[in-house]
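In: just the structure for this:
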Amino acid sequence: MKEITANEVQHLIDQGKKLNLIDVREVDEVQAGHIPDVMHIPLGLLEFRLHELNKNESYIMVCRSGARSGRATQLLEDNGFDASNMAGGMLAWEGKVQI
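Out: Next up is the predicted model:
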């Protein structure tokens, strides 16, 4: 499974790169604070919403600590998507947070 650090994600955002970030935390967790412009798909719903994603795009999966997003990354990879897990999740995120 591919991983990317929170600092690497922040650096790409600072460079103006368009990233496809998917936050797989629960609704209340996302409402408490999330990376701006992130797509929210709770982990339990991800397999049912794969049709919303594009296999020609790359995705970075985000959760609180990296465990759920790791499972999400594996699910996407198993279904033919290019996905990376943001290691450390929001606990490692030092960038801007939107509430």
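In: when you work out contacts or count neighbours from here on, use the C-alpha atoms and nothing else.
Out: OK.
In: I'd guessed Glu47 sits against Glu77; true?
Out: No: between Glu47 and Glu77 there is no contact, the gap being 11.7 Å when judged by Cα atoms under 8 Å.
In: you'd agree Leu19 is in a helix?
Out: No: Leu19: not assigned to a helix; according to DSSP: H, G, I helix; E, B strand; the rest coil it is coil.
In: now for Glu47 and Glu77: what residues contact both?
Out: Between them, Glu47 and Glu77 share no contacting residue under Cα atoms under 8 Å, 6 or more residues apart in numbering.
In: residues touching the residue nearest the centre of the chain, list them.
Out: In the chain, the centroid-proximal residue (Cα atoms, centre = their mean) is Met61; its distance is 2.3 Å. Going by Cα under 8 Å, 6+ apart, Met61 touches Leu21, Ile22, Asp23, Val24, Ser69, Gly70, Ala72, Thr73, Ala83, Ser84, Asn85, Met86.
In: compare with the first, here's sequence two:
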Amino acid sequence: MKEITVQELKQMMDNQEDFQLIDVREQKEFNFANLGGELIPLGEVLQNADKVSKDKKVVVHCRSGKRSENAILQLEQAHGFDNLYNLVGGILAWSDEIDPTLPKY
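Out: As a prediction, this is how the structure comes out:
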């Protein structure tokens, strides 16, 4: 599985690279703290595979990196995606290493 660090994601954002950011947490988690990605909860990811780009880099994240890993495995197995990157450490790592004002839970 391809992975990306929070530092690499921050650099992509700063450089305004063309990529898709998908958050696979639940709505209440997204409302509490988010990175500005598109919310597709893990339980709905396969039904919403058409919302996931196949022609550019897609960074998938959750709270710690486990649910996003699961989402990527599902999408790769069911739909043949090969452009998905798991955000190592998820939103917790973002809060620890990039933006300490982002609330943790």
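In: drop the TM-score for these two in here.
Out: Here the TM-score for the pair of chains, by TM-score structural alignment, normalised by the length of structure 1, is 0.88; 96 aligned residues with a Cα RMSD of 1.5 Å.
In: coming back round to it: doesn't the residue nearest to the centre of structure 1 lie inside a strand?
Out: Yes: using three-state DSSP, the assignment for Met61 of structure 1 is a strand.
In: that one and Gln15 of structure 1, how far apart?
Out: 19 Å (Cα to Cα, to the nearest Å).
In: setting aside sequence neighbours, what's the nearest residue to Ile13 of structure 1?
Out: The shortest distance from Ile13 of structure 1 to any non-neighbouring residue, by Cα to Cα, 6 or more residues apart in numbering, is to Leu19 (7.4 Å).
In: I meant Val24 of structure 1, not that one.
Out: In space, Val24 of structure 1 is closest to Pro42, 4.2 Å off (Cα to Cα, 6+ apart).
In: could you give the number of residues near that neighbour?
Out: Look at Pro42 of structure 1: counted by other Cα atoms under 10 Å, it has 20 neighbours.
In: quick check: the gap between the residue of structure 1 positioned farthest from its centre and Ser65 of structure 1.
Out: Distance from the centre of structure 1 peaks at Gln15, with 18.2 Å (Cα atoms, centre = their mean). Distance, Gln15 of structure 1 to Ser65 of structure 1, using Cα to Cα: 25 Å.
In: residue contacts, Val24 of structure 2?
Out: Residues in contact with Val24 of structure 2 (Cα under 8 Å, 6+ apart) are Leu39, Ile40, Pro41, Leu42, Val45, Val60, His61, Cys62, Arg67, Ser68, Ala71.
In: cutoff 10 Å now
Out: By Cα atoms under 10 Å, 6 or more residues apart in numbering, the contact list for Val24 of structure 2 reads 30, 37-45, 60-63, 65, 67-71.
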